[in-house]
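> Following is a predicted model, sequence given first.
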Amino acid sequence: MSSAQQSPEGKAFLPLAIAILTVSDSRKPETDKSGDKVAELASHAGHQIAARQIIADDAETLRAQMRDWIADPAIDVIIATGGTGVTGRDVTPEALAPLISKPIPGFGELFRMLSFQEIGTSTIQSRAEAAICDGTIVFLLPGSTGGVRLGMEAIIIPQLDIRHAPCNLSELLPRIRYEH
């Protein structure tokens, strides 16, 4: 896609600046397949990768990184992968919780519904979620490449495309930012 592509309604594609946060105690840049998948799908959709980090499963460190990106006016969206399970080391939702201005519960509900079609009841172990944090859209995805693919292709990419009808988060971003 290019910024010149337009929807039938005449809206031109609007590339967004995306920060990618991989949450893992073991991944390195050369083994970060889930972060790579987020970057590949976001870039292919026409968005810009503004930042990328791998951080261990530590709530305070994760929160500090998210807080920095939320405060950065050059970042529109944060997509985190990993740390959304139910074990003691899975702390990504807890790290995000104090930063949330407005939750987007429909994201997690829809993600788990779609995930159920692929992995059955194992989807209950996912705490994937999304929120508005002081004018920045934040998505938390599982650490698996399958979970990343599903969340990105089925939900995030369409919602970050201003041409997606009947509505999308991209077109709301200026209002979201103004209100915060």
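Here it is on my side, so go on. Residues are numbered from 1 along each chain as shown.
> CA atoms for contacts and neighbours, from now on please.
OK.
> In contact with S24, which residues?
S24 is in contact with 54-57, 82-83, counting by Cα atoms under 8 Å, 6 or more residues apart in numbering.
> ok, now how distant is it from K102?
As for S24, its distance to K102 is 26 Å (criterion: Cα to Cα, to the nearest Å).
> The contacts of S24: which two are farthest apart?
Greatest spacing in these, by Cα to Cα: I54 and G83 (11.7 Å).
> hey, what's in contact with both of those two?
Shared contacts of I54 and G83, counting by Cα under 8 Å, 6+ apart, come down to 23-24.
> Quick check on these two: which one has the bigger neighbour count.
G83 (30 against 20; other Cα atoms under 10 Å).
> and the comparison structure, right after this:
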Amino acid sequence: MTSTTTDRPASPPGKAQRRHPDEIVIGLVSISDRASSGVYEDKGIPALQEWLGTALSSPWQVVTRLIQDDAATISATLTELVDDVNCDLVLTTGGTGPSRRDVTPEATLAVASKPMPGFGEQMRQISLNFVPTAILSRQVAVIRETADHAALIVNLPGQPKSIKETLEGLRDADGAVKVPGIFAAVPYCIDLIGGPYVETHAEVVKAFRPKNAVRAAQPDRG
């Protein structure tokens, strides 16, 4: 199977065109006042794209947004990506700490149909293996629903290393999974909300589904 990606950093509003029924459309949102104003180069979106390229074995495309750390802007961007672009999954990076300018969790909850607290709990559990300040992280995840569509929105950390650890999880010296990463649960969540069937490379992160939800092997999507 081959992974496909379309990077559209300045794409106008409009529904994404799927090139395969099981192609997942992923919105990537980097939230930073300084990066969005050109003070420094954004590293969150490139890190996410690189990781998705190694992890996904089924077709995918991304739509990207680099925005300021402002609650109204964040909520509007998430709403656009789900309601207008029809993203199945939206991953944000940045703005989840305790400072006054960190408002990503509040802006995400403001557009939610239902919260998914397990994602935040697991992200902090992973990060606590490295730093005690992981308890200061306030990442949340939610489902946003429209009349005919739904998407999973997940806040991720701001640092590329932390993004990778959070998504993949931790392995011991023998390569066995020690602490599962959050992405292991994402494909089945997408199934449950009516999205495409997402598959992963197990050596990076193994998607978990109950046996009755596992699809028979498909021919290479090419």
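Received the coordinates, thanks. Being a predicted model, the structure only gives us computed values, none of them experimental.
> TM between them?
Comparison of the two superposed chains (TM-score structural alignment, normalised by the length of structure 1) gives a TM-score of 0.79, and 158 aligned residues with a Cα RMSD of 2.1 Å.
> ranges for the strands of structure 1?
17-23, 48-55, 77-81, 102-103, 129-133, 136-141 (DSSP state E).
> Sort out which one of the contacts of S24 of structure 1 lies nearest A64 of structure 1 for me.
Closest to A64 of structure 1, out of all of the contacts of S24 of structure 1 and judged by Cα to Cα, is I55, at 10.7 Å.
> burial of the closest residue to I182 of structure 2 other than its chain neighbours, as a residue count?
Among residues not flanking I182 of structure 2 along the chain, L167 sits closest, at 5.2 Å (Cα to Cα, 6 or more residues apart in numbering). Residues lying near L167 of structure 2 (other Cα under 10 Å) number 24.
> distance of the equivalent of E50 of structure 2 over in structure 1 from M152 of structure 1?
Using TM-score structural alignment, the partner of E50 of structure 2 in structure 1 is E40. From E40 of structure 1 across to M152 of structure 1, the span is 10 Å (Cα to Cα).
> Reformat the strands of structure 1 as a markdown table; add distance to S3 of structure 1.
Shown next, in a markdown table, are the strands of structure 1 (distance: least, Cα to Cα, whole Å):
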| stretch | distance to S3 of structure 1 |
| --- | --- |
| strand 17-23 | 13 |
| strand 48-55 | 11 |
| strand 77-81 | 18 |
| strand 102-103 | 29 |
| strand 129-133 | 25 |
| strand 136-141 | 21 |
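> Would you tell me which of those strands gets closest to R67 of structure 1?
Smallest distance to R67 of structure 1 across the strands of structure 1 (Cα to Cα): 8.9 Å, for strand 129-133.
> so that closest one matches what in structure 2?
By TM-score structural alignment, strand 129-133 of structure 1 lines up with residues 140-144 in structure 2.
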